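Trainee: Below is the sequence, then the predicted model.
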Amino acid sequence: MKAEFIAGNVNMRNFTAPYTFVEYPKHVTLADGSYVVVNNAEEEAAAVGEEGDLRDALMAEARALGLDPHHRTGAEKLKQMIEQSKEQS
């Protein structure tokens, strides 16, 4: 049995695919030189500390209401937690 020859330069395999940029997850370098993997913009802002005093104030308010938020919780999530807590009481 002899192999059949296909005329022309035909590559039946596609090794490349169009590149689509995905921003997250990504590594973020912290102030101390270590890095952490973040999955969205809120986590990135919390890790880098861009939210600053607002986030700290919301964290203190949440703890005063008896909530126990995670130390990496962003400002938006803290606002939602506080609003839900106030609605329930």
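Mentor: Perfect, I can see it now. Numbers count the residues shown, from 1 in each chain.
Trainee: use CA for all of it now, contacts and neighbours both
Mentor: Will do.
Trainee: Report all helices and strands that the helix or strand where residue 61 lies contacts.
Mentor: Assigned by DSSP states H and E, residue 61 belongs to helix 52-64. The contact analysis (3 or more Cα pairs under 8 Å, 6 or more residues apart in numbering; DSSP states H and E) places helix 52-64 against helix 75-88.
Trainee: buried sites along the helix it packs on?
Mentor: For helix 75-88, burial by neighbour count (16 or more other Cα atoms under 10 Å) applies to 75, 78, 79, 81, 82.
Trainee: what angle do it and helix 52-64 make?
Mentor: 30 degrees (axes from the mean of the first three to the mean of the last three Cα atoms, to 10 degrees).
Trainee: okay, pairing it with this:
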Amino acid sequence: MNKPKKLVVHLDKLLEEKNITQAQLARKAGIDPSRLSSLIRGKRERIQVEFLTLIAEALGIDKIEEILTLEDAESDEENKLIASKNVK
């Protein structure tokens, strides 16, 4: 049987590594700061490909696994978007 999965967002770590704030990334990517904040906190249920593409381009990233990874989940985390700082 397949183990449940969760989608983990690693933007908090990327922002720190690249020494850029959420506001700077939002401006550079041309996206709404509140949408970016909710993604970083793992509060979004859906993510548009265009949104991820804008973020990746703004950060100079060409591998999506730098932003998102699919990881094993506990049953209460199954099929959820989780902020990397909240990963157990």
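Mentor: Happy to help now that I have it. Since this is a predicted model, take the numbers as computed values, not measurements.
Trainee: How alike are these chains, TM-score-wise?
Mentor: Scored against TM-score structural alignment, normalised by the length of structure 2, the superposed chains reach a TM-score of 0.23; 38 aligned residues with a Cα RMSD of 4.1 Å.
Trainee: got the buried residues for stretch 47-67 of structure 1?
Mentor: 47, 49, 55, 58, 59, 62.
Trainee: so how far is residue 36 of structure 1 from the residue nearest to the fifth one when sequence neighbours are not counted?
Mentor: Think residue 59 of structure 1. Counting by Cα to Cα, 6 or more residues apart in numbering, the nearest residue to residue 59 of structure 1 once its immediate chain neighbours are dropped is residue 78, at 6.9 Å. Using Cα to Cα, to the nearest Å, we find residue 78 of structure 1 at a distance of 21 Å from residue 36 of structure 1.
Trainee: Residue 52 of structure 1 now?
Mentor: On the measure of Cα to Cα, residue 52 of structure 1 and residue 36 of structure 1 end up 18 Å apart.
Trainee: What of residue 83 of structure 1?
Mentor: 29 Å.
Trainee: same thing with residue 76 of structure 1?
Mentor: Distance from residue 76 of structure 1 to residue 36 of structure 1, by Cα to Cα: 20 Å.
Trainee: do residue 53 of structure 1 as well
Mentor: 22 Å.
Trainee: Residue 86 of structure 1 now?
Mentor: 33 Å.
Trainee: Please apply the same query to residue 85 of structure 1.
Mentor: 30 Å.
Trainee: what does residue 57 of structure 1 give?
Mentor: Distance from residue 57 of structure 1 to residue 36 of structure 1, counting by Cα to Cα: 24 Å.
Trainee: contacting residues for residue 27 of structure 2?
Mentor: residue 33 (Cα atoms under 8 Å, 6 or more residues apart in numbering).
Trainee: what about it, which SS state?
Mentor: helix (DSSP: H, G, I helix; E, B strand; the rest coil).
Trainee: Surely residue 36 of structure 1 and residue 45 touch.
Mentor: No: here residue 36 of structure 1 does not reach residue 45: they are 12.0 Å apart, not a contact under Cα atoms under 8 Å.
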